[in-house]
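Engineer: Okay, sequence plus prediction incoming.
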Amino acid sequence: MTETIRPMPEEAGILEFLQLCDSFYPADAVDASIDQQRLWYDALCARFDRPMPDGMTSEDGLIGTVPTRRYTPADVLTPTKLLYLHGGGYVVGSLSSHHAICAEIAETAGAELISVDYRLAPEHVWPVQSDDAYTVLKLLLGEGDRIVVIGDSAGGNLAAGLTLRARDEGLKGIVGQVLIYAALGGDLVSGSYQEMAEAPGLTTADVTYYRAILKAPADEPVAHPLLTRSCAGLPPAFISVAHFDPLRDDGRLYAARLAADGVEVWFREEPQMVHAWLRARHMSDGAGQGFRALCRAIRQMAEAEG
């Protein structure tokens, strides 16, 4: 029997990050109860929380019926708004889990950011998560706002799906989509799903678990954007993937699809990064560089003339 060799990065900062994550969130967390997963995840996120930038304010409220948190930097440089959809496999995560990440993106982009507290599985299954996010998006666009849609992991899946829904329903005003190590509906058996099946931070078995708990139809392009017949007419995209991540090739393939259909794409693969590297941005050189590139792209999208 051949022993499975776990792929591992070499950068010291990201290895320290992984060790710290393992101390809060065990590798077999998906085998625990939902309540336990959420407790572990909340503790992990609290460990990486940071004070908001000077002068920034945040305000919780409803947009429609959906809870949101609005971040306003001291210096707002563009009227374009950022819509953020958090990761967590549709099972964990909240307005608090990505608080510092959202604040720093808003500060660096000089733009107001709205974070969406969409409902979670298994209590709420597909399409509730997408519908919650779409409700917020439609109301913002209805006010005449220009929007950059941003999401990481499961939130990246929702962000890509929102741009498809908006295009197909004729909604205007999305000026960019930013997909960070997003789950986009790959086949689970080839490419990075096989090569990085036992990657640290997220395994292919974990991805399979999160898909199953969401209960999205297997043939639904909004849930699995790689299934969309055409990407023509979608907004410009910045796609960031981590090399040591089973979701890596989802981003690679989607970037290629978008480019082939005439959509402007900026693609970046972080060579030493793992899934969820955003949290390591202050302890890993590679994550810091990736975060700065991400923020530059968001700012450029937000400031681009329509």
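Structural biologist: Perfect, I can see it now.
Engineer: switch to C-alpha atoms for all contacts and neighbour counts from now on
Structural biologist: Fine.
Engineer: how about the strands of the stretch 51-200 of the chain, start to end?
Structural biologist: In the stretch 51-200 of the chain, the segments counted as strands under DSSP state E, counting those that start in this stretch are 57-63, 66-72, 81-85, 113-116, 147-152, 174-180.
Engineer: can you put the ones you listed in CSV and add mean neighbour count and distance to I105?
Structural biologist: Below are the strands of the stretch 51-200 of the chain laid out as CSV (neighbours: other C-alpha atoms under 10 Å; distance: least, C-alpha to C-alpha, whole Å):
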stretch, mean neighbour count, distance to I105
strand 57-63, 14, 13
strand 66-72, 21, 10
strand 81-85, 28, 9
strand 113-116, 27, 8
strand 147-152, 26, 10
strand 174-180, 27, 12
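Engineer: Generate TSV for those, with distance to E107 as supplementary columns.
Structural biologist: Converted to TSV, these look like this (distance: least, C-alpha to C-alpha, whole Å):
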stretch	distance to E107
strand 57-63	10
strand 66-72	8
strand 81-85	11
strand 113-116	9
strand 147-152	15
strand 174-180	17
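Engineer: Tell me where the longest helix sits in the chain.
Structural biologist: helix 285-303 (DSSP state H).
Engineer: Show me what that one is packed up against.
Structural biologist: On a contact count with 3 or more C-alpha pairs under 8 Å, 6 or more residues apart in numbering; DSSP states H and E, helix 285-303 meets helix 12-24, helix 99-109, strand 147-152, strand 174-180, strand 237-244, strand 265-274.
Engineer: ok, second structure coming up, stack it against the first:
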Amino acid sequence: MSVMPTLDWVNDPVTKLRAGYAAERASISHFSADTVDIDEVPFASGTGLCFTPQELHDGADILYFHGGGWIVGSPWTHQTLCSWMAKLTGRRVFAAPYDLAPEHKFPAQADQAAEIAEKFAAGRDQIVLAGDSAGGAMVLWAAGGMASRYKIQGLVSLYGAFGGLEGPSHDAFGANSEGLNDAALRVMYGHLGCEDMLEFRARLSKAGAPLLLVKAECDPIADDNDWLAAHTQHPITHLLAKDQPHAFLQACGNDTSAEAVMGQIGDWIRGLVKV
């Protein structure tokens, strides 16, 4: 049995992190929902994936931005998560690629998020924007930069990263030795070129469509959800995932508690009022 490489988010070169992260996610791809068809599709930013549930219901298509601290990840690393989102919403989920740091520095990602969403919205009456971790910020940047933001029916942030570097959740969970911790988080923001969070946060959408904030209780960046809620006029629904760590929704297909939360997310998306 192969052993996944241990990722040192602070010291490993980005190329090694990308390869190791992709290998980790590939090792769980067999947990993808088996009633969802997965196809490659073109985006303004390159090739991504479309997840089509066999039981397809009426409703807006979902544009998904993957996480990975803006330095790793792709639509393929989030195949399992997106397939379960498609299954439990009954909607098509389109996972888009975007340019990663450190080759591309902020605000490139904010600009590109808006461009991807704008072109995705062309020819569609309504869309839903969703993303996890770094992808949560991509969602808010897209909503803030789109000319046709009136087409956004809803926004979904899964344990989003919104520039926080300290607070109670960091004190409680920021010293963990695996996965996301405070040291790794600072490196990720450093690669992005965002030592100063003022412009980062200024580009986040401040008003518009309903926003679902999914917070993992045992996540170092859980406080980011509270900061965003206090600094936006989006109508907000809070969903707290008790006892869950950052990125727990990657375990859908192998963890019934993760699937239960994804089911709640699906209920919220299906319940959005059509205008």
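Structural biologist: Sure thing, it's come through. All of these numbers come straight from a predicted model, not from anything done at the bench.
Engineer: Now the TM-score, please.
Structural biologist: Here the TM-score for the pair of chains, by TM-score structural alignment, normalised by the length of structure 2, is 0.89; 272 aligned residues with a C-alpha RMSD of 2.3 Å.
Engineer: follow-up on the earlier one: include distance to Q300 of structure 1 when you put the helices and strands packed on helix 285-303 of structure 1 into JSON lines, please.
Structural biologist: As requested, those are exported to JSON lines (distance: least, C-alpha to C-alpha, whole Å):
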{"stretch": "helix 12-24", "distance to Q300 of structure 1": "28"}
{"stretch": "helix 99-109", "distance to Q300 of structure 1": "8"}
{"stretch": "strand 147-152", "distance to Q300 of structure 1": "10"}
{"stretch": "strand 174-180", "distance to Q300 of structure 1": "10"}
{"stretch": "strand 237-244", "distance to Q300 of structure 1": "11"}
{"stretch": "strand 265-274", "distance to Q300 of structure 1": "11"}
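Engineer: among the ones you listed, which is nearest L188 of structure 1?
Structural biologist: strand 237-244 (15.1 Å; C-alpha to C-alpha).
Engineer: looking at the strands of the stretch 51-200 of structure 1, which is closest to L253 of structure 1?
Structural biologist: The closest of the strands of the stretch 51-200 of structure 1 to L253 of structure 1 is strand 174-180. By C-alpha to C-alpha, the value is 12.7 Å.
Engineer: start and end residues in structure 2 for that closest one, please.
Structural biologist: Following TM-score structural alignment, the aligned partner range for strand 174-180 of structure 1 in structure 2 is 152-158.
Engineer: what's the mean distance for the matching stretch versus structure 1?
Structural biologist: Once fitted to structure 1, stretch 152-158 of structure 2 is off its aligned match by 0.6 Å on average (mean C-alpha distance after the TM-score superposition for structure 1).
Engineer: hang on, the earlier thing: which residues does the longest helix of structure 1 contact?
Structural biologist: For helix 285-303 of structure 1, contacts defined as C-alpha atoms under 8 Å, 6 or more residues apart in numbering pick out 11, 13-14, 78, 80-82, 105, 108-111, 147-148, 175-176, 178, 238, 240, 270, 272-273, 277-278, 280-282.
Engineer: and if you look at stretch 34-54 of structure 2?
Structural biologist: Stretch 34-54 of structure 2 is contacted from outside by 75-76, 82-83, 86-87, 90-99, 112, 115-116, 119-120, using C-alpha under 8 Å, 6+ apart.
Engineer: Report how many residues lie close to E303 of structure 1.
Structural biologist: Close neighbours of E303 of structure 1, defined as other C-alpha atoms under 10 Å, add up to 17.
Engineer: and it, how far is that from A111 of structure 1?
Structural biologist: Note on E303 of structure 1: its distance to A111 of structure 1, by C-alpha to C-alpha, to the nearest Å, is 9 Å.
Engineer: what's the overlap in contacts for these two?
Structural biologist: T78, T80.
Engineer: Would you list the buried entries among the contacts of stretch 34-54 of structure 2?
Structural biologist: 75-76, 82-83, 86-87, 90-99, 112, 115-116, 120 (16 or more other C-alpha atoms under 10 Å).
Engineer: and for stretch 80-92 of structure 2, what span of structure 1 is it aligned with?
Structural biologist: Using TM-score structural alignment, stretch 80-92 of structure 2 corresponds to residues 100-112 of structure 1.
Engineer: Identify the residues contacting that stretch?
Structural biologist: Outside stretch 100-112 of structure 1, the residues that touch it by C-alpha under 8 Å, 6+ apart are 49-53, 56, 70-73, 75-82, 84, 113, 115, 278-279, 295-296, 298-299, 302.
Engineer: And for G179 of structure 2, the neighbour number?
Structural biologist: Residues lying near G179 of structure 2 (other C-alpha under 10 Å) number 14.
Engineer: And the one 10 residues further on, by the same measure?
Structural biologist: The local packing count at Y189 of structure 2 equals 22, with neighbours defined by other C-alpha under 10 Å.
Engineer: Over in structure 1, tell me which residue corresponds to it.
Structural biologist: When structure 1 is aligned by TM-score structural alignment, the residue opposite Y189 of structure 2 is R211.
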